[in-house]
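K.L.:
pasting a predicted model and its sequence here:
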Amino acid sequence: MQLKPFIILILLAMVLLLGFNIINGNRHENNRAVTVSTDTLADTNIVNSSTADSKIDSSATDINNQPLAEQPKAIMDKATTQLDSAQQIENERLQQMGDAQ
């Protein structure tokens, strides 16, 4: 193979890879933005449900204010609550998408 076509082929491959990385990076950033907004929405829902339903004192639910022996349980409870609310939000979105179709 001659050198000139080989260089052109290499440059074309580099341009294609650069284009792929730019497109893939934009898609990744968009997915991160959706994830961040979902997390914010989930946190808002948790705060709204806890204040509206049970009127729990915020200092009692703060993990740092829990006794040392109760902190791991409080962390697990918080994570479980966040997972449950995220699952509920996902199910609501799926229902909305199903209704739209």
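P.N.:
Done, it's in.

K.L.:
could you use CA atoms for every contact and neighbour count after this?
P.N.:
Fine.

K.L.:
from residue 58, how far out is the spatially most central residue of the chain?
P.N.:
Nearest to the geometric centre of the chain sits residue 35, at 2.7 Å (C-alpha atoms, centre = their mean). Separation of residue 35 from residue 58 (C-alpha to C-alpha, to the nearest Å): 26 Å.

K.L.:
alright, now check it against this:
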Amino acid sequence: MQRKHLIAFTLATVFMLLGFNMINNYFNQKNRAALMDADVAVVKNKDEANDSISGQSLGEQPKAIIDNVTADIEQAQNLEQQRLEQMQESAE
């Protein structure tokens, strides 16, 4: 290969990698923002649940705590499933 062809090939490769990194970074930031929004929603729901527990009588609090923990586990499983689906979509 001549030197100018090698330089042109190298520059084209660098620009292609730069473009790929920019596109990949855009999608990662978009996914990260969606995950942060989901995490904020979980925290808000947890705060609301804690407020509802403290307003109940002492006899009803253990059941309310168990119900809230069960709901948190279900939310976490749903969030994990969504993340798994997003990872599978991005891998394709």
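P.N.:
Structure's in. What do you need? In this text, all values refer to a predicted model and were calculated from it rather than measured experimentally.

K.L.:
mind checking the TM-score on these two?
P.N.:
Put the two chains on top of each other and the TM-score (TM-score structural alignment, normalised by the length of structure 2) is 0.60; 69 aligned residues with a C-alpha RMSD of 2.9 Å.

K.L.:
sec struct for the residue nearest to the centre of structure 1, please.
P.N.:
Under DSSP: H, G, I helix; E, B strand; the rest coil, residue 35 of structure 1 falls in the helix class.

K.L.:
separation between it and residue 16 of structure 1?
P.N.:
29 Å.

K.L.:
repeat for residue 7 of structure 1
P.N.:
Here residue 7 of structure 1 is placed at a distance of 14 Å from residue 16 of structure 1 (C-alpha to C-alpha).

K.L.:
circling back to that earlier point, ok, now how distant is the residue nearest to the centre of structure 1 from residue 95 of structure 1?
P.N.:
19 Å.

K.L.:
run a quick neighbour tally on residue 13 of structure 1.
P.N.:
Residues near residue 13 of structure 1, counting by other C-alpha atoms under 10 Å, number 12.

K.L.:
got the contact list for it?
P.N.:
Residues near residue 13 of structure 1 by C-alpha atoms under 8 Å, 6 or more residues apart in numbering: none.

K.L.:
check residue 54 of structure 2 too.
P.N.:
residue 61.

K.L.:
where do the helices sit along structure 2?
P.N.:
Using DSSP state H, the helices of structure 2 run over 3-54, 61-91.

K.L.:
in contact with residue 69 of structure 2: list those residues for me.
P.N.:
For residue 69 of structure 2, the contact set (C-alpha under 8 Å, 6+ apart) is empty.

K.L.:
from residue 43 of structure 2, how far out is residue 36 of structure 2?
P.N.:
11 Å.

K.L.:
please read the previous query as pertaining to residue 69 of structure 2.
P.N.:
Residue 69 of structure 2 is 13 Å from residue 43 of structure 2, by C-alpha to C-alpha.

K.L.:
run a quick neighbour tally on the residue nearest to residue 49 of structure 2 when sequence neighbours are not counted.
P.N.:
Of all residues not flanking residue 49 of structure 2 in the chain, residue 68 sits nearest, at 6.6 Å (C-alpha to C-alpha, 6 or more residues apart in numbering). Applying other C-alpha under 10 Å, we find 18 other residues in the vicinity of residue 68 of structure 2.
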